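Chemist: From the sequence below, what's the structure:
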Amino acid sequence: MLAAKFAARAAAARRPGARLSSTVAGPSSYRLVVIGGGAAGLAVSSTLSEKLGANEVAVIEPSAVHYQQPLFTFVGGGLKSFADTHRPTADVIAPGAKWIRQAAAAIDPAQNTVTLADGARVSYEYLVVAAGIELDFAGIKGLEAAIGRDGVASNYSPKYVQKTFEFLQNVRSGNALFTMPATPIKCAGAPQKIAYLADELFREKDVRHRVNLSYYTALGKIFAIDKYADAMNSVAQSRGIDVNLFHDLVEVDGPAKKATFQILGSGPRAGESVTVPYEFLHVTPPMKPYDFIKRSPIANAAGFVDVNQYTLQHSRFPNVYAIGDCSSLPTSKTAAAAAAQAKVLKHNLLRQIRGSVGPAASYDGYTSCPLVTGKHKLVLAEFSGYTGKPHETFFFNQANEHAFSYWLTADVLPEVYWNSMLKGTWSGPAAIRRVANPVSSD
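Modeler: As a prediction, this is how the structure comes out:
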């Protein structure tokens, strides 16, 4: 019985001189296993390692470096240092959690095991999947060969984000292109944010009149929520940025510096290809679920972990939960969403572990996407992905560009991220909203 196994292991760990191995040399077992050491995984594992006790929680995470990805836009725009974005993983994992520095390779929910990349298996009583989403640079023909050179960059990768500002500084004329793919992605506002920062940089360098800025999105709107879509259309129009809807980047010819788009939708030009020369190209790569999730019984047809959108509990395996970008939750994939989800997940998982009879917590789809539009200017989009309605924290109209919103995002939230979210003590601005904007739309 699993319960007997966990009880025996816990008792052994409590004996004087007992010490669990710091590496996985064979089958091992934990009360809770969390796959993923990103923002979502750490927000969960930090709290639950305190609640369940030392060595009861394991975090499976292969990377030695933890990145605060929301800052990548600021780095690409030359507003923050890359050094501000990352810390050693060992410094951000809770002391009471066991760090298994491996990648997950397979999940067997029937046997309650996770197989690691080296073939070792880890047993769990409960599992939280917080693996994130995979960048698919290979999903665009020619992109892997072109990225990081000759004016092609991406703020979505720590490998290429510094190239964005480097290449932007060298632009004197020609076309600067910014793309958004057709797949679900994390931080869906980031593809256009860098276009506004580039516009501002070109104006400061007095070359804007010689540079054409174009935003190509595979979607039918510039932003999913109408209130903020209207705002961003106005910003783009005021800056002279050409917005092209239903245009999906399918090929990059690095040597020729040309980008090819396929026109989507049902319009008269649907299915056509358009090739555009560029001097600078910022690519948001397609993204996809990790293969080890997609191949497992916990995945839905799209390859995401199939969970109840309100409780975050798996639809078929009750001891499995998912949070963040790898989940099937129908809302935008952001750190703000993960913070709100973490509170719900931790409540419901602890309720299950303890056999409590109180009501389950419910996630309402809250997410936030701070849309940087320039130095000290930002549209603070907050909404529910479930209802499509704004869910704003402050009393002013957050669809307007505000210096306060910029300061909050650029200076305050990074500190909240490192000092509170990763430690499991930040669950979003709901408490602030009750005071600052009690009539906010729910």
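
Chemist: make it CA atoms for all contacts and neighbour counts henceforth
Modeler: Will do.

Chemist: Which residues are in contact with residue 142?
Modeler: By Cα atoms under 8 Å, 6 or more residues apart in numbering, the contact set of residue 142 is 251, 252, 253, 254.

Chemist: Just the buried residues out of these, in PyMOL syntax.
Modeler: Applying 16 or more other Cα atoms under 10 Å to the contacts of residue 142, the buried members can be selected in PyMOL as follows:
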select buried, resi 251+252+253+254
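
Chemist: Quick one: the contacts of residue 142 as CSV, columns for distance to residue 66 and secondary structure too.
Modeler: Formatted as CSV, the contacts of residue 142 follow (distance: Cα to Cα, whole Å; DSSP: H, G, I helix; E, B strand; the rest coil):
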residue, distance to residue 66, secondary structure
251, 31, strand
252, 30, strand
253, 32, strand
254, 31, coil
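
Chemist: out of the contacts of residue 142, who's nearest residue 355?
Modeler: Checking those against residue 355 with Cα to Cα, the nearest one is residue 251 at 53.4 Å.

Chemist: what number of residues lie near the residue lying closest to the closest one once chain neighbours are set aside?
Modeler: The spatially closest residue to residue 251, leaving aside those adjacent along the chain, is residue 141, at 4.5 Å (Cα to Cα, 6 or more residues apart in numbering). Residue 141 sits with 15 neighbouring residues when counted by other Cα atoms under 10 Å.

Chemist: unless I'm mixing things up, residue 141 is touching residue 258, no?
Modeler: No. Between residue 141 and residue 258 there is no contact under Cα atoms under 8 Å: 11.9 Å.

Chemist: secondary structure element for residue 122?
Modeler: Per DSSP states H and E, residue 122 falls inside strand 121-129.

Chemist: Contacts only, for the residue nearest to residue 251.
Modeler: By Cα under 8 Å, 6+ apart, the contact list for residue 141 reads 250, 251, 252.

Chemist: and this one, so I can compare the two:
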Amino acid sequence: MTSANSSSNVFDVVIAGGGAAGIGLAASLKSRDRSLNIAIIEPSEEHYYQPSWTLVGGGAFNVKNSRRQTKDLIPSGVRWIKEKIVGFNPDANEVLVSNGAAIKYKQLAIATGIKTNWDAIPGLKETLGKNGVTSNYSYEYSPYTWELVQSLKSGKAIFTQPPMPIKCPGAPQKAMYLSCYEWQKQGRLKNIEVELDNAGAALFGVADFVPPLMEYVKKYNAKLNFNSNLISVDGPAKKAIFAVKDADGNVTQIERSFDMLHVVPPQGPQDCLKGSPVSNADGFVDVDQFTLQHTRYPNIFGLGDCCSSPNSKTAAAARKQIVVVAENLLAAKHNKPLPTKYDGYGSCPLTVENGKIVLAEFGFGGKLLPTFPWLINPLKATRLAWILKKDVLPWLYWNAMLKGREWLARPFEN
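Modeler: Sure thing, here's the model as predicted:
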């Protein structure tokens, strides 16, 4: 680790953000060229494997196994600048950090992730972790989800999904399915009214996966409310207010009572990207969706949840994007044509019950991109996909993706 003030030299590559995409890219670049002088700018001392939190909320994963120290994950030979990024000055090839320093680079990869805006819903932060209000989008509160599932005997359970973009768009309904599975197993589901309030207009963004998911919606007798967005919470009163849009576009506010409320917070670009010269109008890093190179600054690339590519924001997407950026960045460094194209791959293992998953893998335009089509039926809930999600993928994350080992990480050939 180093302070920004001690970094007066120009780095070959600066990686803005030390999450999954940032650390994975650093390892990937070092595996290709050990001589590269690379810095990662990341303020957080702890790193989380967030995809496991759905399983934590379903009683199938120990939350402590999702957390490690950032210092133990930074690849050997990579400088860690433990500062918060406050802005970008691409015309001067600088990243601005919180202590006033400017980190200089020859090439920049932006991987700052997406921000969870807990404050965007009035009353939410004050009641999280109590009054039956929880969220699997948090290390701290995902265990509380399982506590509520175990303790709820009857009443109303509401699961919410905010407008896009969000991390892992399938996660809001995953929480519902795993909760319902447990209630059904305990013989309590018949006494619990279950509802999913989705700010969007469809159960899932890729139509092929809707029929197998609807089988479980019907199995669990869950009610689907579309165009219904949570806008405030009164935890002590156990009331939630939703903005509901009708077919004509008219919006009305509806109050609903709950005994359990699983909330997915609204999400958006990091503060350092809003209004930045490297961002588009929505605040995401403005990249070519295929090469992931910046549309205006050829020595800048974007990857992970912060980039403008219209893919599903998942760790699986970052895993593929790492290869694309590593190969294209090094090609750009040597003024060569960019050799690798991103196909929009994203994966959402939809946990429809404890022990079975619909493994949704897809690319741009909703094209199905199954990794193991001969082994796992992508349109059926399978036990094998559950084993992959619960046991294999966490191991691959810590031991392959963050270590520069790129097994099955290349984009599919077009």
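
Chemist: Give me the TM-score for these two chains.
Modeler: Overlay of the two chains. TM-score (TM-score structural alignment, normalised by the length of structure 2): 0.95; 411 aligned residues with a Cα RMSD of 1.8 Å.

Chemist: which residues of structure 2 does the strand holding residue 122 of structure 1 align to?
Modeler: The alignment of strand 121-129 of structure 1 onto structure 2 (TM-score structural alignment) spans residues 102-110.

Chemist: how close does that stretch sit to structure 1?
Modeler: When structure 1 is superposed, stretch 102-110 of structure 2 averages 0.7 Å from its matched positions, counting by mean Cα distance after the TM-score superposition for structure 1.

Chemist: and that stretch, which residues are buried?
Modeler: 102, 103, 104, 105, 107, 108, 109, 110.

Chemist: how about those residues in JSON lines, adding distance to residue 256 of structure 2?
Modeler: Output for those, formatted as JSON lines (distance: Cα to Cα, whole Å):
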{"residue": "102", "distance to residue 256 of structure 2": "49"}
{"residue": "103", "distance to residue 256 of structure 2": "49"}
{"residue": "104", "distance to residue 256 of structure 2": "52"}
{"residue": "105", "distance to residue 256 of structure 2": "52"}
{"residue": "107", "distance to residue 256 of structure 2": "51"}
{"residue": "108", "distance to residue 256 of structure 2": "47"}
{"residue": "109", "distance to residue 256 of structure 2": "44"}
{"residue": "110", "distance to residue 256 of structure 2": "41"}
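
Chemist: neighbours around residue 7 of structure 1, how many?
Modeler: Neighbour tally, residue 7 of structure 1, other Cα under 10 Å: 12.

Chemist: ok, it to residue 106 of structure 1 distance?
Modeler: Distance, residue 7 of structure 1 to residue 106 of structure 1, using Cα to Cα, to the nearest Å: 25 Å.

Chemist: Which stretches in the stretch 51-200 of structure 1 count as strands?
Modeler: All strands of the stretch 51-200 of structure 1, identified by DSSP state E, counting those that start in this stretch, fall at 57-60, 65-67, 86-88, 97-100, 104-108, 113-116, 121-129, 134-135, 152-153, 174-180.

Chemist: which of those strands is buried the deepest?
Modeler: Most buried of the strands of the stretch 51-200 of structure 1 by mean neighbour count (mean count of other Cα atoms under 10 Å) is strand 152-153; its value is a mean of 26.

Chemist: Quick check: that strand compared with structure 2, mean distance?
Modeler: For strand 152-153 of structure 1, the mean deviation from structure 2 after alignment is 0.6 Å (mean Cα distance after the TM-score superposition for structure 1).

Chemist: Structure 2: matching residues for that strand?
Modeler: Alignment of strand 152-153 of structure 1 against structure 2: residues 133-134, by TM-score structural alignment.

Chemist: ok so, going back, for the strand holding residue 122 of structure 1, what is the distance to the chain centroid?
Modeler: Chain-centre distance of strand 121-129 of structure 1: 22 Å, with Cα atoms, centre = their mean, to the nearest Å.

Chemist: now swap in stretch 80-96 of structure 1 and tell me
Modeler: Put simply, stretch 80-96 of structure 1 sits 16 Å off its chain's centre (Cα atoms, centre = their mean).

Chemist: SS state for the counterpart of residue 28 of structure 2 in structure 1?
Modeler: Aligned by TM-score structural alignment, residue 28 of structure 2 pairs with residue 47 of structure 1. Classification of residue 47 of structure 1 by DSSP: H, G, I helix; E, B strand; the rest coil places it in helix.

Chemist: my guess is residue 47 of structure 1 contacts residue 422, does it?
Modeler: No. Under the criterion of Cα under 8 Å, residue 47 of structure 1 makes no contact with residue 422, lying 9.3 Å away.

Chemist: ok so, going back, and for residue 141 and residue 258 of structure 1, which residues touch both?
Modeler: residue 252.
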